[in-house]
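Engineer: when you get a sec, could you give me coordinates for this:
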Amino acid sequence: MIYRADPARYDAMQYRHSGKSGLKLPVISLGLWQNFGGTRDYPSAMEILGHAFDAGVTHFDLANNYGPPPGSAEELFGQVLARDFRPYRDELIVSTKAGYYMWPGPYGEFGSRKYLTASLDQSLKRMGLDYVDIFYSHRYDPNTPLEETMSALAQAVRSGKALYVGISSYPEQETREAHRILAEMGIGTTIHQPSYSILNRWIEDDKTIDACGELGIGVIAFSPLAQGVLSGKYNQGMAEGTRGADPRGSLRASHIEPRVLAAVDKLGAIARSRGQSMVQLALSWVLRRKEMTSALVGVRTLEQLKDNLGVLNNLELTADEIAAIDEASRDGLMELHPRPSGWLR
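Structural biologist: Sure thing, here's the model as predicted:
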């Protein structure tokens, strides 16, 4: 069956400029971090991706190491592009990243020009693309001069292999410095992708989000549901197929200790009072800030995607509701400020 996009796909979605750039992103973007690798078959992938695009989700976020195994998410998305999304390429924002481990030896991770350039070429090949819309430095590398990392991003734009560039999980001072270096090269820092949620507020504590607002850098939050904790599913135990049930997964024990789950219970009551799911409350909260361009969600099922998209029906939070969320979450906050090793993704 040939996929044909819904003619009404842009009717309900909201779009925001990424900082001071001309690039607009949907307020809900779809990330292919842990759920679109070698364990996902094509029909189920296309069911989710097609529904997302039909709902106005134009931005699909990847990285070289997404899977599992690493590279498989880009390969699967490349198949979708070739078979179903090709007529709509100019309506899509496709992003990828380089920074984490991909191949053996000294040139297979971190922030060298050698690694970023080679990785982008590999990503383009896996996806069957001539260019990506956004190319990120996936994590700050304290052992490579920032000028070298940023020059690799600038070269990606000049070579036509990327239209925009961004940074991910960079703290405030490194964000400011990256912006300065790129500006001197005539390249804009279009977007910053940090982790951010009701329970994980490091970009507020660190002032990174304020720096982005000041400098005109857009912000797209990854893990706005705190690895699924803010869906409430871990308050009922470790369901099969969840990240918490996988000992190799990215969810840490500290994410689901009793004080965190108690905070989630309190937040659930606020969500119910608004007629929302926990997921929708969490997304509304992330998107409340003017600096925030988009919330990046990851889903395993079509029903999860529909729940996420339901936030569009009630995005606004009152000052009293924000204060209640702050009070409910106060004892459940996570300490997730990025260190040189970065977030494990």
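
Engineer: going forward, measure contacts between C-alpha atoms and count neighbours the same way
Structural biologist: OK.

Engineer: so where does the residue lying closest to A245 once chain neighbours are set aside fall, helix or strand?
Structural biologist: With C-alpha to C-alpha, 6 or more residues apart in numbering as the criterion, A245 has its nearest non-adjacent residue at 5.4 Å, and that residue is M238. Using DSSP states H and E, M238 sits within no helix or strand.

Engineer: does M238 really touch G244, like I thought?
Structural biologist: Yes: with contact defined as C-alpha atoms under 8 Å, M238 reaches G244; the gap is 6.1 Å.

Engineer: how many neighbours does R86 have?
Structural biologist: 14 (other C-alpha atoms under 10 Å).

Engineer: can you list the helices and strands that the helix or strand hosting F53 packs against?
Structural biologist: In the assignment (DSSP H and E), F53 maps to helix 42-54. Packing partners of helix 42-54 (3 or more C-alpha pairs under 8 Å, 6 or more residues apart in numbering; DSSP states H and E): helix 72-80, helix 302-309.

Engineer: including mean neighbour count and distance to N143, could those go into a markdown table?
Structural biologist: A markdown table is the format used below for those (neighbours: other C-alpha atoms under 10 Å; distance: least, C-alpha to C-alpha, whole Å):
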| stretch | mean neighbour count | distance to N143 |
| --- | --- | --- |
| helix 72-80 | 23 | 28 |
| helix 302-309 | 17 | 38 |
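
Engineer: right, and those helices - which one's nearest H255?
Structural biologist: helix 302-309 (20.4 Å; C-alpha to C-alpha).

Engineer: what's A324 in contact with, if anything?
Structural biologist: By C-alpha atoms under 8 Å, 6 or more residues apart in numbering, A324 lies in contact with I270.

Engineer: and for the residue lying closest to D206 once chain neighbours are set aside, the neighbour number?
Structural biologist: What sits nearest to D206 in space, not counting adjacent residues and going by C-alpha to C-alpha, 6+ apart, is E172, at 6.3 Å. For E172, the count of nearby residues is 19 (other C-alpha under 10 Å).

Engineer: pull the number of nearby residues for T175.
Structural biologist: Per other C-alpha under 10 Å, the neighbour tally for T175 reads 23.

Engineer: so how far is R86 from it?
Structural biologist: As for T175, its distance to R86 is 35 Å (criterion: C-alpha to C-alpha, to the nearest Å).

Engineer: one more, so I can put them side by side:
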Amino acid sequence: MSVYKAADDRYGTMHYRRCGRSGLKLPEISLGLWHNFGGVDRADPARDVLLHAFDKGITHFDLANNYGPPPGSAETFFGSVMDQDLRPYRDELVVSTKAGYGMWDGPYGDWGSRKYLVSSLDQSLARMKLDYVDIFYHHRPDPETPLEETMGALDHIVRSGKALYAGISNYGPETAAKAISILRELGTPCLIHQARYSMLDRWVEDGLTDLLGREGVGMILFSPLAQGLLSSRYLTGEVPSDSRAARGVFLKPERLTPAMLAKLNALNDIAQERGETLSALAIKWLLKDPRSTSVLIGASSVSQLDENLKALEGDPLSSAELSRIETVLAMPE
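Structural biologist: From the prediction side, this is the model:
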């Protein structure tokens, strides 16, 4: 395998946004390792995607302890690429990971206790072969552990040097407001909130985006293509055999109703008029809001990654186009 040397022009085309009121900037598009980088995936194509992303100015790689499958294997893969290729560029990278879902047997391997979060991060650092991560998130709210304990664990982790910043993920507006307040009082401000958001899933608009903007907390968005619905794969109503809908785990084939297909094709018409793909339009739509720090994409190939990066090209969406998109999105599904 050849020795990797990063592209000299890697910062030539990527755009970066400041994360809330912090000093940290993130690329407008970041790479998530939720799928396609686990133990069941081929290592060489996954490595190609990861290194190509960095060559294109994607400096932020997002993981979690349970990413794979199997859980933990995405971090192990990232650790191998870190050792083999990216070690000389560590100071150019923002690496994040999370804990909050089930990882091991017994009462200490899930949710939001201090015991779980500290132990999980130690395991993650060992798998990724890192001394620290740049961002450590609590992955989901814990209804049983006091929020003060969970946020106190994040504060402890940052003060210990195992993470540079603290973040939260999948928190609703009310719980997020409390978490942000606790972290501020502890002296470790909440850097960022990671939330699911797309044209077809707009729950964050019910108070969360306003909260984050008001509090100066960054917002990074996952599932921007709604599990692939906002790509060109399903426009005919057929389900490709290698697609997520075919596997039926996160995207169910029955969601491809005639009404949904009409909506997707209407959005695709707008994208084609702009000379863009539907996926590029969907990502560009998310980036229209200055409170959106970065959009997390997944990619199973270099060509798929490049297709999504085209969202950064061309003119911003006009007010007339945004109005047309809203009209389409109001169509029944």
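
Engineer: now do the contacts for the residue nearest to D206 of structure 1.
Structural biologist: Residues near E172 of structure 1 by C-alpha under 8 Å, 6+ apart: I203, D206, K207, T208, I209, A211.

Engineer: next, the angle helix 302-309 makes with the helix holding F53 of structure 1.
Structural biologist: Interaxial angle of helix 42-54 of structure 1 relative to helix 302-309 (axes from the mean of the first three to the mean of the last three C-alpha atoms, to 10 degrees): 20 degrees.

Engineer: what is the mean deviation of helix 42-54 of structure 1 from its aligned residues in structure 2?
Structural biologist: Its aligned residues in structure 2 lie a mean 1.1 Å from helix 42-54 of structure 1 after superposition (mean C-alpha distance after the TM-score superposition for structure 1).

Engineer: contacting residues around the host helix or strand of T190 of structure 1?
Structural biologist: Assigned by DSSP H and E, T190 of structure 1 falls within strand 189-193. The contact list for strand 189-193 of structure 1 (C-alpha under 8 Å, 6+ apart) reads 18-21, 164-170, 178-179, 182-183, 212, 216-222.

Engineer: can you tell me the SS state at I270 of structure 2?
Structural biologist: helix (DSSP: H, G, I helix; E, B strand; the rest coil).

Engineer: OK, contacts around Y101 of structure 1?
Structural biologist: Listed by C-alpha under 8 Å, 6+ apart, the contact set of Y101 of structure 1 reads N65, G108, E109, F110.

Engineer: preserved in structure 2, out of those residues?
Structural biologist: Checked against structure 2 using both residues aligned by TM-score structural alignment, their matches' C-alpha atoms under 8 Å, the contacts of Y101 of structure 1 keep these contacts: N65, G108, E109, F110.

Engineer: neighbours around the third one, how many?
Structural biologist: Counted with other C-alpha under 10 Å, residues neighbouring E109 of structure 1 total 21.

Engineer: show me what it lines up with in structure 2.
Structural biologist: In structure 2, E109 of structure 1 lines up with D110, judged by TM-score structural alignment.

Engineer: which strand or helix spans its match?
Structural biologist: Counting by DSSP H and E, D110 of structure 2 is found in no helix or strand.

Engineer: secondary structure element for the nearest residue to it once chain neighbours are set aside, which one?
Structural biologist: Counting by C-alpha to C-alpha, 6+ apart, D110 of structure 2 lies nearest to G102, which is 4.3 Å off, once chain neighbours are set aside. Using DSSP H and E, G102 of structure 2 sits in no helix or strand.

Engineer: just the strands in the stretch 51-200 of structure 1 please.
Structural biologist: For the stretch 51-200 of structure 1, the strands defined by DSSP state E, counting those that start in this stretch cover 59-61, 93-98, 132-137, 162-168, 189-193.

Engineer: same deal with the stretch 201-333 of structure 2?
Structural biologist: 218-222, 294-297.

Engineer: format the ones you listed as CSV; extra columns: mean neighbour count and distance to E326 of structure 2.
Structural biologist: Output for the strands of the stretch 201-333 of structure 2, formatted as CSV (neighbours: other C-alpha under 10 Å; distance: least, C-alpha to C-alpha, whole Å):
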stretch, mean neighbour count, distance to E326 of structure 2
strand 218-222, 24, 19
strand 294-297, 25, 20
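
Engineer: which stretch among those strands comes nearest L50 of structure 2?
Structural biologist: Going by C-alpha to C-alpha, the one of the strands of the stretch 201-333 of structure 2 nearest L50 of structure 2 is strand 294-297, 11.9 Å.

Engineer: corresponding residues in structure 1 for that closest one?
Structural biologist: Counting by TM-score structural alignment, strand 294-297 of structure 2 corresponds to 294-297 in structure 1.

Engineer: with structure 2 overlaid, how far apart is the matching stretch on average?
Structural biologist: Mean for stretch 294-297 of structure 1 is 0.3 Å (mean C-alpha distance after the TM-score superposition for structure 1).

Engineer: what's in contact with that stretch?
Structural biologist: 16, 25-31, 61, 219-225, 283, 286-287, 308.

Engineer: what sits against L33 of structure 2?
Structural biologist: F61, D62, L63, Y67, G68, A74, G298.

Engineer: I should have written V264 of structure 1 there, sorry.
Structural biologist: V229, L230, G232, N235, A328, S329, G332.

Engineer: report the contact partners of the fifth one.
Structural biologist: By that I understand A328 of structure 1. Listed by C-alpha under 8 Å, 6+ apart, the contact set of A328 of structure 1 reads A263, V264, K266, L267.

Engineer: kindly recompute the last result at 6 Å.
Structural biologist: Contact analysis of A328 of structure 1 by C-alpha atoms under 6 Å, 6 or more residues apart in numbering lists A263, K266.

Engineer: what subset of the kept ones among the contacts of Y101 of structure 1 is buried?
Structural biologist: Neighbour-count burial (16 or more other C-alpha atoms under 10 Å) applied to the kept ones among the contacts of Y101 of structure 1 gives N65, G108, E109, F110.
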